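**Student:** Predicted structure and sequence below. I'll ask about it afterward.
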Amino acid sequence: MSSKIKNMSAEVKTHGVVSGHSGAVNRVARALAGLTGLAVIIAMVVACGGKNESPAPSTSTSAAATGGDLAAAAQDAYTYAYPLVTMEYTRRVLTNTVEPQGTAAPMGQFVRMREYPNAQFRAVTAPNADTLYTQAWFDVAKEPWIVSVPDMGDRYFLLPMLDGWTEVFASPGKRTTGGKAQTFAITGPGWSGTLPPGVTEYKSATAMVWLLGRIFCTGTPEDYAAVHALQDQITAVPLSAYGKPYTAAPGVVDPAVDTKTAVREQVNALSGADYFRTFADLLKTNPPTAADAPTVQTLAKLGIVPGQAFDATKLDPGVASALADAPKAAQRKIMAWAKDGIAAGDNTFQNGWLFTTKTGTYGTNYLQRAYITAIGLGANLPQDAVYPTSEGPSQQVKYNGANKYVMHFDKGQLPPVKGFWSLTMYDADYFFVDNPLNRYTLSQRDNLTTNPDGSVDLLIQADPPSDTANWLPAPKGDFVLMLRMYWPQETAPSIIDGTWKVPPVTQAP
């Protein structure tokens, strides 16, 4: 992945969110940023049935209350809109190219990541060394897109699709559909045509769709070749071209698109007027859901109506002022959710590990949705992956390579997953750590040494132990650990229901 999409996935820890939040909150946020993925909903128009049935925007301050109430309403509107605006800016960056190259590809074409980064890689934080990405963006407003997937055999893979609001509306893969060859259609809101025989329909609630696929790979030359062959057989065509010769059209490069600045920085820098204008435009093809009806009513009182243009200059001065002031205040509230979300039960801090199982589907939990967007856009469903992350044994103490640490698993208590698990080492900036073994993770695919009683100790330290089988090399300074759990068990023992807990990492004598 490139630096221009630092917040592309939940496996990506992003920098410099908002000025003004405390270091403690920021540290918690960075730990939670190990969600995943780096991840891809359209159906009905607002709570009613037609785009033109929404009330005209009010330009009166009294309609949306005054003072603190008005400011709160504007901040809530910002929080509600944050995922959709962020997805749009991400889409622009990742599709602003003539042909697939690097991390970008034109709309309707796949980017296929071919290898894992090494310790010199600095383009993206929290890289992974477990799955290779295959991702594409689709516009399903006019017609469905047909995606064909080859027989994946017994290999673990998942192809989650996010709508414009970051809801995962489908996640075909080994967990849900098995490894046999499959063909599916991504359909948009209002589409009710007929699909070819044997094609499964996945309906998005929005015109914007992001397919963020991941395929397990051991990283050996032989396995790279095997996965590359599978990646090349994952194809997409519009429904009108299905079963016919098809050549994707070259993409069009828009020089106005900023491909150098991280997406989150671009979004956070938007003025209130520009932010809400972009949001209103996006609502035309990415409508709210029925559950959002109360919020839609509040938006209308602020002059934001699905299907209608937004013009801040025509608003009551009080409303315009509240919307102008909303960005920074809302951004602080969003990032404070790293800590506040623990008290609310959306995030969990346990044994030094911070994680959440409230990802992928959010309902009306707009603050959690915005927070996950900010720290890890593209997060999977918890049934697909959970990413406990730890910067130290407590929120006040960090790990440091001057010490030796042990992560102990009792017999039969290794991470309970049906896919795979891995423990990844990062330095304090969330990059891989250079080491003589070129080892950045320990996982179940390694030949781990078992203690006489059946337990397993993972040795986390800078200097190599006498037996390096269970050694996860650490840097000399501070470091971060991330436990990736793909397809975690849903019944006991399970991290999802809390019946399995990530063991603490303790300092060795």
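**Tutor:** Great, that's in hand.
**Student:** Every contact and neighbour count from this point should use C-alpha atoms.
**Tutor:** Will do.
**Student:** Identify the nearest residue to Leu283 in space, disregarding sequence-adjacent positions?
**Tutor:** Distances taken as Cα to Cα, 6 or more residues apart in numbering place Pro306 nearest to Leu283, at 5.2 Å, with adjacent residues excluded.
**Student:** all strands for the stretch 251-400 of the chain, in order.
**Tutor:** For the stretch 251-400 of the chain, applying DSSP state E, counting those that start in this stretch gives strands covering 348-350, 353-355, 385-386, 389-390, 399-400.
**Student:** ok, and here's another one to check against it:
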Amino acid sequence: MTETLTPEAARAIAEEAFVYAYPIVHGYRAIHWLGVRKGGFNRLDHYRHIIDPADDLNKEVQINLDTLYTLVPFDMRREPLVLTVPAFPDRYFSVQFSDFYMHNYAWLGTRTTGQGGGRYLLAGPGWNGEKPEGIDAMIPCDTEISYFIIRILCRGKADEPAVNAIQDGFRLEPLSTFLGTTPPAEAPDPEWMWPSKTMFNSTDIYSYFNYLLRFLEPREDERELFAEFARINLGWGKHFALEDFAPDIQQAIREGATAAFERICAAAASPGKMVDGWYLVPRIRGNRELLSGTAEKRFTRAVQARVGIYGTDLEECVYIPSEHEADGSRVDPSTGDYILTLKPPVPATGFWSITAYAADTQFLVPNELGRYALGDRDPLIIDPDGLIRIHLQQTAPKAERMANWLPVPGCPLLIVLRLYIPSAEVVAGNYVPPPIVKAAA
């Protein structure tokens, strides 16, 4: 079929295939890092402390200081797994499940299943068994390899041991271990393809895509789409090599890949709208229904991967960032002090926080107080008019205002308001905090 392929068709197919492949290949880096490089799949990788600027994880942009994480790539090719969730009634937690496409397909936790804990069977698409005795619910997944993230509220450094004990109460085991039966034969080693720096920003993505399709099942509703992909040697059992095509087709495929990558990056750089200096991000994360089935939905799936892999659904958490005052001026404490105002009750039934980062790196910056976030767990001052005013400044305010001081560096800032289990108003995009303003001199 490649003999009748025109450059125009090759470019269009390459662009659409790049968009389809992007979240799969992008997410594979994280799965490979934890599942292959760090000791294997089906292992609970607990992060035991709140991050500070000296921590290695401060290399991650907009690091979260509210929760401790457990990251788990899991492989159901051999058999299903059983996840045991402990009961802990006194704090927020969630377990987010994302498949190889980066669809969020299930949630456990405070918002969805409550605080009572339970046992859950995690089963891939090839398993057709019944729910065993002792299992509270089954969680089916469209892909044999998947990923889940546990988030547990941590109320500061002193609370870390309590959260660590909760983390230790989670357990992940093969179904055969849970049942006390003989396990099936091991799944074959797929000879994991090593990630590269160009794996999702060049035509290299197509070779990775063909390799990773072994972990995905063909879908009837995508048969026609993959028939088109096959025209440039993309699909199950196919081999992609750019040099297999005529020079004009090679150039067309390169152009299609470049166009797709640039389009994804442009959309990810500005996926929402700015109101009063706050940036409101629309619903770009969710399940298969939201992120699959049309070219537009598949593009949204690629954009959300570029914005940040394994992000949460809006119902679970909404991040509202700001770098600007209402008039568009940068929030830059080298030019003066700032006030961030919130009106209680802040619309989140889980919890909320404000965190400050350097705008250029989106990293935490050390300060004398060792304080990088404030929120509903802190003894904040509520002023006589009923408002909470947080001081964003380099030097300490008056002693009576210290509780509301969020120390910041003398550079442009990125301020992020996090709302866990937000109100319907927030989810709908209708909540905008008051703008950050310069403090009176």
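**Tutor:** Perfect, I can see it now. What you see is a predicted model; the values in this text were computed from it and never measured.
**Student:** What lines up with the residue nearest to Leu283 of structure 1 in structure 2?
**Tutor:** Here Pro306 of structure 1 is matched to Trp236 in structure 2, going by TM-score structural alignment.
**Student:** thought that match was touching Leu212?
**Tutor:** No. Using Cα atoms under 8 Å as the test, Trp236 of structure 2 is too far from Leu212 to be in contact (9.1 Å).
**Student:** In terms of neighbours, single out the busier of the two.
**Tutor:** Comparing Trp236 of structure 2 with Leu212 by other Cα atoms under 10 Å, the one with more neighbours is Leu212, at 20 against 17.
**Student:** and the more buried one, what is it in contact with?
**Tutor:** Going by Cα atoms under 8 Å, 6 or more residues apart in numbering, Leu212 of structure 2 touches 24-25.
**Student:** Tell me the counterpart of Arg171 of structure 2 in structure 1.
**Tutor:** In structure 1, Arg171 of structure 2 lines up with Thr235, judged by TM-score structural alignment.
**Student:** if I read this right, that match contacts Val149, doesn't it?
**Tutor:** Yes. Thr235 of structure 1 is within contact range of Val149, at 7.0 Å (criterion: Cα under 8 Å).
**Student:** Could I get the full set of strands for the stretch 51-200 of structure 1?
**Tutor:** With DSSP E, counting those that start in this stretch as the criterion, the stretch 51-200 of structure 1 has strands spanning 111-112, 131-139, 145-149, 157-158, 161-163, 168-170, 182-187, 200-203.
**Student:** any idea which of these is most buried?
**Tutor:** With neighbours taken as mean count of other Cα atoms under 10 Å, the strands of the stretch 51-200 of structure 1 reach their highest mean count in strand 161-163, at a mean of 30.
**Student:** Next, the contact list for the match of Pro306 of structure 1, please.
**Tutor:** Neighbouring residues of Trp236 of structure 2 by Cα under 8 Å, 6+ apart: 210, 213-214.
**Student:** would you turn those into TSV with neighbour count?
**Tutor:** What follows is the contacts of Trp236 of structure 2, written out as TSV (neighbours: other Cα atoms under 10 Å):
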residue	neighbour count
Asn210	18
Leu213	18
Arg214	15
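**Student:** Tell me which residues are up against stretch 355-367 of structure 2.
**Tutor:** For stretch 355-367 of structure 2, contacts defined as Cα under 8 Å, 6+ apart pick out 52-53, 58-63, 65, 323, 372-374, 406-409, 411-417.
**Student:** Quick one, which of those are buried?
**Tutor:** Buried members of the contacts of stretch 355-367 of structure 2, scored by 16 or more other Cα atoms under 10 Å, are 52-53, 58, 62-63, 65, 323, 372-374, 406-409, 411-417.
**Student:** quick one on the thing from earlier: let's see which of the contacts of Trp236 of structure 2 end up in helices.
**Tutor:** Among those, the members found in helices (DSSP state H) are Asn210.
**Student:** mind listing the helices for the stretch 251-400 of structure 1?
**Tutor:** Taking DSSP state H, counting those that start in this stretch to define them, one finds helices in the stretch 251-400 of structure 1 at 263-268, 272-282, 293-301, 317-344, 366-376.
**Student:** and Leu195 of structure 1, which of these is closest to it?
**Tutor:** With Cα to Cα as the criterion, Leu195 of structure 1 lies closest to helix 272-282 of those, at 27.3 Å.
**Student:** how about a markdown table for the strands of the stretch 51-200 of structure 1, with distance to Lys328 of structure 1 added?
**Tutor:** Formatted as a markdown table, the strands of the stretch 51-200 of structure 1 follow (distance: least, Cα to Cα, whole Å):
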| stretch | distance to Lys328 of structure 1 |
| --- | --- |
| strand 111-112 | 34 |
| strand 131-139 | 29 |
| strand 145-149 | 38 |
| strand 157-158 | 36 |
| strand 161-163 | 26 |
| strand 168-170 | 28 |
| strand 182-187 | 36 |
| strand 200-203 | 35 |
